[in-house]
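> Pasting the sequence and the predicted model now:
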Amino acid sequence: RCTTPTAGATATCSDRTPPGWRRSTRRSTSRRSSRSTAATACLCPPPGPGPTPPSRSGPPVRQFVRPAALLPATTSAGHVRALLTGSPEVSGVLLVDTHGVPVRSVHRSRFLLSMSGRYGHALYADRPAAKLGDPPRTVGVDATAWEVLDVVAVGDRDRTSDDVAVVDRYGRCVGVVRLADLVRALAESRVEEAASLNPLTRLPGSDAITGEVDRRIADGRTFALSWLDVDHFKQVNDGAGFAAGDELIRSVGRALRHAASGSTHVGHIGGDDFLVLADPDGLDPVAASVLDAPWSAGGNPVSLSLATVVCTPGSVMDHRQAAAWLAPLKKAAKSIGGASWVLGRAGVNGHEVRRGAGASATPAGYGVAEPGRN
């Protein structure tokens, strides 16, 4: 459990440290020795191996956690003032209860402004600092940057510069995030995302999809990864012309985008190839949007092939293994004349034909071979 010190002592962090996080305690000494020493205690995430690929929900808040200045809820305003004047890098103080749960948030500028008034110091110095604080804004350790912005957006406009406390599942503070850090990171991720969009369909490329696949694997979620392409696309281009081919690809991309909802991600990985990442129960609307439509190019009918691999927790280790299971399914779908849809499961031989000749049966010779084996 988390213990919180009395004024002038060093705060200690909970021994229930989230996996992979490190413990850090920073001490800041006041210019006035009579006010003793204040301390800040925090839990910080370890540095990652590199930038996390952006997702629709934004980067995780763990990337932006800073040390939090924690003091007991009963701390006097004079003690908080000593900490802030002696530590210019501290933007605010969180007052926590005996379990480390934030109860009040003290913003540096507003607090010091109140204390520097004509009678401010005399009026507040020996009183609880909580009187000059506000209700804390909190988010869980698993929140995303966009969720933090939502918390800030619904609050008082005068508090947009306040730190947001990051809490564990017990409500205990493990650090803070600053709005400026989040805005900067989200802006950068949007620029990177825009640069990776396919110029023809304005859909993200393979990096965005494979990054989300790896996130779902890490979270232990079941998902379905699908590969869609146009049958005999080279002949379509040669016969109808590249302009008709481009318009066909744009139309397929629009259909996929309109059918995608909730946690479904659509990507255009080049040429006539698309990737769709969805929950298994979200497959049918996406499949219907492209397989039931009467596609044509230059007045000639065109068919599409769809292959899907369902990955359950533990069946694949990363997106590369998921792609390896998907490859033979795509080959099986392309071997079926007309619009087709083949579905298999990672780690399980065989597949189901959901659209096309032999639907609801597993044709001989098209079992899903385990990746890496002949």
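Happy to help now that I have it.

> For the rest of this, base every contact and every neighbour count on C-alpha atoms.
Will do.

> which residues sit in contact with the residue lying closest to residue 356 once chain neighbours are set aside?
Counting by C-alpha to C-alpha, 6 or more residues apart in numbering, residue 356 lies nearest to residue 340, which is 4.6 Å off, once chain neighbours are set aside. Residue 340 is in contact with 291, 304, 305, 306, 333, 334, 353, 354, 355, 356, 357, counting by C-alpha atoms under 8 Å, 6 or more residues apart in numbering.

> gap between residue 340 and residue 303?
Between residue 340 and residue 303 the distance, using C-alpha to C-alpha, to the nearest Å, works out to 8 Å.

> what residues are shared contacts of the two?
Common contacts of residue 340 and residue 303 (C-alpha under 8 Å, 6+ apart): residue 291.

> and the comparison structure, right after this:
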Amino acid sequence: MNHSSAGRRILLLPNELTSTPALSSALEKAGYQVVEGHLSQLALHELVHDPPCLVLAAEGSGGHSVETLTRTLKLDAFLGRLPLIVFVRDSRLNDVDWGSLGVDDFITVPYRTEDVVHRVRLCLSRLTRSLDANPLTRLPGNTTILCETTARIQSQQPFALAYLDIDNFKSFNDRYGYGRGDEVLIVACRILTTVVGELAGSEGFVGHVGGDDFVFMSRPDTIDAICETIIKRFDLVIPDFYDREDRLKGYIDSVDRRGNKEQFPIMSLSIAVVTNERSPIAHPGDVSKIASELKKRAKAMKGSVYVKDQRGQAVGETHSLKTDSITQLPTTS
């Protein structure tokens, strides 16, 4: 991912060793705006109006030790939410309890200005990934998915992107509770990451849009095998999440979104596969539009199924979106 640094402000709380024109110059050359200050003199109303993205604080600034400096910053309602990198003398490294300090990184003094720039970029990159990651599965979320999709479109190399939705997941949650639902999502995540890792290797990507919606990507020549294997493994394990009575029946009794009683089958997968193999894709929005239509078709079918984009093969025909694989759950007696 390319994290643009243009126009991003850094609050620098210096001491006599770090307040150097070279440091500010290097950061500004990298696209950051540097605001120097001291804790006792900060005009917080100005910072809130145009907030910094990170704080660089040097031990000794305002006469504070790194412990006192960090504690003061973290107690501040505004500054305490920002990522914090501290400058500390090399001789102090073993004296500091880094586990309890609450800083995001440290830089030893003396330092090289180019190293500071790299550490700032890495810190912000980590923060972006952390905020984007789904808290349950730890898979990358929508920001990373968009960046990955855009990168694959711009590379003009063949790629396939699949949207995966777990059918009847809401009724399962209603029946068994969110704790059991979370277990299903974690197992789905493990199946996806394992299968994509096995069959796509470094070409693969898995993301979590949210709820029971996932995305995975690979080269077009591996996407069929990936979808088939995911369906096979999911359908094999998912009945075990149901109570024996419901598992034997093959459905659960619940209510639909209008409050009407309904029988909901065992959970299955609907997968919509979009590819630029035969017809080009110019924008991530095009992917969503095509996938939305494909997913409707997939969800209209019983059991686990993936529907594959066939644009360019039978242009203008309503049946040009072809179902490539359907995996049905075995009937139980």
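Now that the structure is in, tell me what you want to look at. Everything quoted here is computed from the prediction, not taken from an experiment.

> TM-score for this pair?
The TM-score (TM-score structural alignment, normalised by the length of structure 2) is 0.52; 195 aligned residues with a C-alpha RMSD of 3.1 Å.

> before we move on, back to that, pick out whichever of the contacts of residue 340 of structure 1 sits closest to residue 213 of structure 1.
Nearest to residue 213 of structure 1 among these is residue 306, at 18.2 Å by C-alpha to C-alpha.

> Spell out the secondary structure type for the aligned partner of the closest one in structure 2.
In structure 2, the residue paired with residue 306 of structure 1 is residue 271, using TM-score structural alignment. Recorded secondary structure, residue 271 of structure 2: strand (DSSP: H, G, I helix; E, B strand; the rest coil).

> Show me where structure 2 has its strands.
Under the criterion DSSP state E, structure 2 carries strands at the ranges 8-13, 32-36, 54-58, 84-89, 105-109, 160-167, 205-210, 213-218, 251-255, 261-265, 268-275, 304-308, 322-327.

> Against which helices or strands is the last one packed?
Translated: strand 322-327 of structure 2. In terms of contacts (3 or more C-alpha pairs under 8 Å, 6 or more residues apart in numbering; DSSP states H and E), strand 322-327 of structure 2 is packed against helix 220-237, strand 304-308.

> ok, residues contacting that strand?
Strand 322-327 of structure 2 has contacts (C-alpha under 8 Å, 6+ apart) with 228, 231, 232, 298, 303, 304, 305, 306, 307, 308, 309, 310.

> The fifth one too?
Under the contact criterion C-alpha under 8 Å, 6+ apart, strand 105-109 of structure 2 has outside partners 17, 84, 85, 86, 87, 88, 89, 90, 116, 119, 123.

> in that strand, what counts as buried?
Using 16 or more other C-alpha atoms under 10 Å as the test for burial, strand 105-109 of structure 2 gives 105, 106, 107, 108, 109.

> now swap in the last one and tell me
By neighbour count with 16+ other C-alpha under 10 Å, strand 322-327 of structure 2 contains the buried residues 322, 323, 326, 327.

> Just the endpoints, please. Distance across stretch 95-109 of structure 1?
Terminal residues of stretch 95-109 of structure 1 lie 16 Å apart, using C-alpha to C-alpha.

> counterpart of that stretch in structure 2, which residues?
Stretch 95-109 of structure 1 corresponds to no residues in structure 2, going by TM-score structural alignment.

> can you check stretch 315-329 of structure 1 too?
Aligned by TM-score structural alignment, stretch 315-329 of structure 1 falls on residues 280-294 of structure 2.

> Buried residues, the matching stretch. List them.
Buried, per 16+ other C-alpha under 10 Å, within stretch 280-294 of structure 2: 281, 284, 287, 290, 291, 294.
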